[in-house]
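Q: sequence first, then the predicted structure, then my questions.
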Amino acid sequence: MRFGPGVGPAVLGVDAAELRDARVPLDRIRPEAHVRRLVSAAESDPLGALLHETRRRLDGVDRSVETGIASQLGAGASVAEVVTSMGWSARRLHRHALRVYGYGPKTLARVLRFRRAVGLARAGRSFSDVAAECGFSDQAHLAREVRALSGVTLGALVR
């Protein structure tokens, strides 16, 4: 299951840093009775049960802080600019990002830029246009960053 940036911890009730780079069965994260019911319900209607529980957990949760951070960084704002706009210290932003996203704000910015670049490339944009639009210094910089974050070339991701 994949969530948008900052959504998983609200649904799962756990700090994102605890789950970074791991695949953990749901019942090991939240062993409470409602998770056991979710797993039981999932046997007959897995998608419906999962969607119901996800909606229930997100109802009434104010995601504006996470959305604001992710949208600013995704649009190319620097960490310093985000700190200023939030009225937070750099340390507070870093701690918050670890808890909500699983890694610091600079890494989040790299991941969001990577996701945007892949999306544009999949939409048919040339790799040089993607590099320019996403703020890479050149196409080679884009290629290095894609390989560093995904382990494969942008061409392989597009296919």
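A: Here it is on my side, so go on.

Q: from here on, contacts and neighbour counts on C-alpha atoms
A: Noted.

Q: surely Gly74 and Arg115 touch.
A: No. Shown here, Gly74 and Arg115 do not form a contact pair, counting by C-alpha atoms under 8 Å, at 9.0 Å.

Q: who has more neighbours out of those two?
A: Taking other C-alpha atoms under 10 Å, Gly74 and Arg115 do not tie; Gly74 has more neighbours (20 against 15).

Q: show me the contacts for the more buried one.
A: Applying C-alpha atoms under 8 Å, 6 or more residues apart in numbering to Gly74 gives the contacts Ala109, Leu112, Arg113, Arg116.

Q: at 7 Å what do you get?
A: Contacts for Gly74 (C-alpha atoms under 7 Å, 6 or more residues apart in numbering) come out as Ala109, Leu112, Arg113.

Q: okay, it and Arg99: tell me how far apart.
A: Separation of Gly74 from Arg99 (C-alpha to C-alpha, to the nearest Å): 18 Å.

Q: name the nearest residue to Ser122, sequence neighbours excluded.
A: To be clear, residue 122 is Arg; Ser isn't right here. Val158 (5.1 Å; C-alpha to C-alpha, 6 or more residues apart in numbering).

Q: returning to what we had before: can I get the contacts of Gly74 in a markdown table with distance to Arg28 and neighbour count?
A: A markdown table is the format used below for the contacts of Gly74 (distance: C-alpha to C-alpha, whole Å; neighbours: other C-alpha atoms under 10 Å):
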| residue | distance to Arg28 | neighbour count |
| --- | --- | --- |
| Ala109 | 30 | 22 |
| Leu112 | 28 | 20 |
| Arg113 | 32 | 22 |
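
Q: with respect to Arg57, which of those residues is nearest?
A: Using C-alpha to C-alpha, Leu112 comes nearest to Arg57 of these, at 24.5 Å.

Q: tell me who's in contact with the closest one.
A: Going by C-alpha under 7 Å, 6+ apart, Leu112 touches Gly74.

Q: give the contact list for Gly135.
A: So Gly135 contacts nothing (C-alpha under 7 Å, 6+ apart).

Q: check it against this one:
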Amino acid sequence: MTVAVEPYRERPARIAGADLWTRTAEGGEYRILPDGCMDLLLMDDDLIVAGPDSRAWTGSAPRGTRYAGIRFAPGAAPAFIGVPARELLNERVRLADLWSPNRSRRLLDRIRAAPDRATALDLEVAKLVEEPADRLTAHVLRSVRSGLLRGTAGVSRLAGTIGLSERQLHRRCLDAFGYGPKMLDRVLWMNVALDHARTGLPLADVAMITGYADQAHFTRDVKALTGLPPKILLG
């Protein structure tokens, strides 16, 4: 039997800042890059929580394995999952191991009974998200994206703007994102840089416009976080 392999697709989810995505595995090994996010995955017939990654996640799946997922905005998933992000760093865990068996089974049964499981996942998760966005999390993300953390004094500047010590800020970031503010900055800016590189922009120019010291610095950071230098990673 020939298994039709669907390409990766994504669209905005019903939760603010989240994406709903689907794909069917081509078979063999795959690599997922760190992006500061956590996902709730429907993988065949089970719900899996993908924690934040500090390095590339490599795995394999038989051809035809179907996935649907909600990719939460950075820092948003712990309130829904009920577990600090630091406890799920670089982990893939069944939702049933984090929630009560009855609660996770009821959610899974509603999704599996739907004709379109990806849409059902989106709807059911949106119904369960009640807590408003954490102000500290939002402030940290704005600061990272504005470039405030670039440079050696970035973390102390950020801590000063919100009235926390650097240690307190680090602890709060571990709970929200799975890693501290400096690591969050590295991960998010690496993804910005890689998006620029995918357009065909020379790597030296990418490094310059995204705040790396030079192309060599960019290359080292990408290799440290993904296991591959950008030229090989982007193929």
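A: Good, I have the coordinates. Computed from a predicted model, the values in this text were never measured in an experiment.

Q: returning to that earlier point: show me what the residue nearest to Arg122 of the first structure aligns to in the second structure.
A: Using TM-score structural alignment as the criterion, Val158 of the first structure maps onto Leu234 of the second structure.

Q: could you tell me how many residues sit around that match?
A: The number of residues packed near Leu234 of the second structure is 11, by other C-alpha under 10 Å.

Q: how close does it get to Leu107 of the second structure?
A: According to C-alpha to C-alpha, Leu234 of the second structure stands 37 Å off from Leu107 of the second structure.

Q: what do you get for Arg142 of the second structure?
A: Plainly put, Arg142 of the second structure is 33 Å away from Leu107 of the second structure if you go by C-alpha to C-alpha.

Q: what about those two, which has more around it?
A: The neighbour comparison of Arg142 of the second structure against Leu107 (other C-alpha under 10 Å) goes to Leu107, with 16 against 12.

Q: how about the helices in the second structure?
A: Under the criterion DSSP state H, helices of the second structure are mapped to 77-81, 101-112, 117-128, 135-145, 154-162, 166-177, 181-198, 203-209, 215-226, 230-234.

Q: save these as JSON lines, and put in distance to Arg11 of the second structure too.
A: Listed next are these as JSON lines, based on distance: least, C-alpha to C-alpha, whole Å:
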{"stretch": "helix 77-81", "distance to Arg11 of the second structure": "18"}
{"stretch": "helix 101-112", "distance to Arg11 of the second structure": "18"}
{"stretch": "helix 117-128", "distance to Arg11 of the second structure": "11"}
{"stretch": "helix 135-145", "distance to Arg11 of the second structure": "21"}
{"stretch": "helix 154-162", "distance to Arg11 of the second structure": "32"}
{"stretch": "helix 166-177", "distance to Arg11 of the second structure": "22"}
{"stretch": "helix 181-198", "distance to Arg11 of the second structure": "17"}
{"stretch": "helix 203-209", "distance to Arg11 of the second structure": "27"}
{"stretch": "helix 215-226", "distance to Arg11 of the second structure": "25"}
{"stretch": "helix 230-234", "distance to Arg11 of the second structure": "23"}
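
Q: nearest to Tyr67 of the second structure, of those helices?
A: Between Tyr67 of the second structure and those, the shortest gap by C-alpha to C-alpha is with helix 117-128, which sits at 8.5 Å.

Q: which parts of that closest one are buried?
A: Arg117, Ala118, Thr119, Ala120, Leu121, Asp122, Val125, Ala126 (16 or more other C-alpha atoms under 10 Å).

Q: quick one: map Asp214 of the second structure onto the first structure.
A: The equivalent of Asp214 of the second structure in the first structure is Asp138 (alignment by TM-score structural alignment).

Q: then Arg172 of the second structure?
A: With TM-score structural alignment as the criterion, Arg172 of the second structure lines up with His96 in the first structure.

Q: what about that match, distance to Ala90 of the first structure?
A: Applying C-alpha to C-alpha, the value for His96 of the first structure to Ala90 of the first structure is 10 Å.

Q: more crowded one of these two?
A: Applying other C-alpha under 10 Å to His96 of the first structure and Ala90 shows that His96 carries more neighbours, namely 18 against 15.

Q: follow-up on the earlier one: mind checking how far the match of Arg172 of the second structure is from Val61 of the first structure?
A: Using C-alpha to C-alpha, we find His96 of the first structure at a distance of 16 Å from Val61 of the first structure.

Q: Ala143 of the first structure now?
A: Ala143 of the first structure sits 38 Å away from Val61 of the first structure, going by C-alpha to C-alpha.

Q: burial of Thr199 of the second structure, as a residue count?
A: Counted with other C-alpha under 10 Å, Thr199 of the second structure comes out at 8.

Q: scratch that, Val111 of the first structure
A: 19.

Q: nothing else from me, thank you.
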